[in-house]
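Peer 1: This is a predicted model, with the sequence first.
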Amino acid sequence: MVIKMGTGMSKKCTSLRLKMVTTAGLMAILASHQALASGASEPGLPQLDINTWPSQIFWLVVIFGFGYLVMAKIVTPKIGVVLEDRRERLDEDLGKAREASANAERIRAEYEAGLETARNEAAEFARKAAAEASEKASVAEQKAASKLATKVAAAEKKLREARGEALENLKVEGNLFYPMLDARRMEVYIKTIDNNGNTLNEISAEIIDEFFFENESKNVILFGPGAEKFQATFQNIAHVKIIPNIFPSAQLMAKEVQQKFNLKAFEDLAYFEPFYLKEFVATKPKKLI
């Protein structure tokens, strides 16, 4: 509706412009003929000679009519057709552009919806796969832990039996037992126990060498994870005996060492050398590693 109204108004404006141009042209021709007429009677202004006016008016009407017919029947319709074609092409192009824009928007919306669906499906698949893998790993871990616990329990039972048997064979009147927990080089955590299991000396950090037990009159039995490294040290000392592969009270000693360490009874042992003895037996507060 708007396009048709615009086209009609355009045609009217074009016709009005053409009529105004034609009228102006006729007036100019009339003025020129008047000047020519006056020039015939007066040398200076021939166009004002009134004797030539009838012929000028006649030819003016003829020329005006011919020009009007040419403009009205040939020029103006062609211009109107060109303008109408141009407007129709513009309207068609605008319609196609709007349609293409709508199609592009629809395709983009469909693409985004499909992409969001694919993302959700991938996330759900990953979540399910992770849950299944976690469940399988948990089941496998529980089975392995159960088997390991069974084996560890059996090994501990055998170790306790062997340890008890070995200690029973060593329970001779007058023996002193020294469970040792390994530290560094010649350092150990050591504790003194008599034949009846009574603690004579609480656990302490010591530097062990070949002269450590030289004033001890009783037999000395060394055992535990810190004892085996002293076999070469005491191999020629008769009253010192090392029992390998026997670890009685090792766990208990480890707990006692940790308790004393937490109570700041021992210094941080990370920097023994070169004054390792001083640092090893120091009682100033340690730093937990």
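Peer 2: Received, thanks. For clarity, every value in this text was computed on a predicted model and none was experimentally measured. Numbering: from 1, shown residues only.

Peer 1: make it CA atoms for all contacts and neighbour counts henceforth
Peer 2: Noted.

Peer 1: I'd guess residue 252 is in a helix, am I close?
Peer 2: Yes. Residue state for residue 252 (DSSP: H, G, I helix; E, B strand; the rest coil) corresponds to a helix.

Peer 1: Pasting the second one now:
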Amino acid sequence: DGDVTLETALEEIGFRGEGCLDAGDWTSWLELHVEQNDVLEQADKPVGVVTSITGTTRCRVHIEGEADHAGTASMADRTDALAAASELVLAVESEARRIAAGESESVVATVGSLSVSPGAVNVVPSGATLEVDIRDVDVATIERLFNTVEDTCDSLRTTRGVNVTVDRSYDIAPQPMAEQLQAVLRRAASAVDLEPVSLHSGAGHDTMQVAEVTDSGMLFARSRGGHSHSPLEHTNWLDCGVATQVLTLALAEMAGAELYP
């Protein structure tokens, strides 16, 4: 819920480990992961080489209106926090769709959390709190969408008479993958008669953190239907095998093996 730090959680379970890996000593890093999208499936390819991992910005928006009786408060006199929140949700979705259709196919924006108070069917909502998740491989695009959040909130203060606070709580920059490691992965795929797809990752990965200190790359294995964080998530064992074979060849080249003429 964002209120407990990792350090505190480890202390509560009695964890006292002191081991530490210094990623600064590593010459490079590769990660194999399922795609979590359907780009590879649509292209009929078992593996893909990641070009960049998306950046993410998150904010929590609290909208304060005024509770009133759902039966006696006239429509003209209401300050409905949930109705105002609905306008914000649709504004974010609309702008993200507009950008994705013409300027950046990789951009996405989601309102995945919404709480309403007092939460009774016969009471006009006095409060609404929602969380916005904005992602893209381009920082400027992320900023444009965040500006949409702020501009819409400014408008709601005027048009609906609500109080609005915006807390930008999380920022992580997009992380491009090392060009030379992308080339290594492509050579490894070609060695097993595959032509890999180049694609970005819309999900965050451990590689984002490691890439801060050493050259990093990622290889994706095809996901069925693009499902992720769902019981429907599935990757065929044959695709896992092929991806592991490509990873093995890439690691061998990185270790100095002379594999190709």
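Peer 2: Sure, I can see it. Bear in mind that the values here come from a model prediction, so they are computed numbers and not experimental data.

Peer 1: Now the TM-score, please.
Peer 2: The TM-score (TM-score structural alignment, normalised by the length of the second structure) is 0.20; 79 aligned residues with a CA RMSD of 5.4 Å.

Peer 1: Quick check: which element contains residue 204 of the first structure?
Peer 2: According to DSSP states H and E, residue 204 of the first structure maps onto strand 199-207.

Peer 1: buried ones in that strand?
Peer 2: Neighbour counts over strand 199-207 of the first structure (16 or more other CA atoms under 10 Å) mark 203, 204, 205, 206, 207 as buried.

Peer 1: So which other helices or strands are in contact with that strand?
Peer 2: Under the contact criterion of 3 or more CA pairs under 8 Å, 6 or more residues apart in numbering; DSSP states H and E, strand 199-207 of the first structure touches strand 187-193, helix 250-262, helix 276-280.

Peer 1: In TSV: those, plus mean neighbour count and distance to residue 137 of the first structure.
Peer 2: What follows is those, written out as TSV (neighbours: other CA atoms under 10 Å; distance: least, CA to CA, whole Å):
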stretch	mean neighbour count	distance to residue 137 of the first structure
strand 187-193	21	40
helix 250-262	15	31
helix 276-280	17	45
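
Peer 1: To residue 96 of the first structure, which of those lies closest?
Peer 2: Residue 96 of the first structure sits nearest to helix 250-262 of all these, at 83.9 Å, using CA to CA.

Peer 1: can you pull out the strands in the stretch 51-200 of the second structure?
Peer 2: Applying DSSP state E, counting those that start in this stretch to the stretch 51-200 of the second structure gives strands spanning 55-64, 68-69, 108-117, 123-124, 127-136, 163-172, 175-176, 197-201.

Peer 1: Out of the ones you listed, which is closest to residue 12 of the second structure?
Peer 2: Comparing the strands of the stretch 51-200 of the second structure by CA to CA, strand 163-172 comes nearest, at 25.0 Å.

Peer 1: who touches the closest one?
Peer 2: 55-65, 150, 153, 157 (CA atoms under 8 Å, 6 or more residues apart in numbering).

Peer 1: can you do 6 Å?
Peer 2: 55, 56, 57, 58, 59, 60, 61, 62, 63, 64, 157 (CA atoms under 6 Å, 6 or more residues apart in numbering).

Peer 1: what is the orientation angle of it with strand 55-64?
Peer 2: Counting by axes from the mean of the first three to the mean of the last three CA atoms, to 10 degrees, strand 163-172 of the second structure lies at 160 degrees to strand 55-64.
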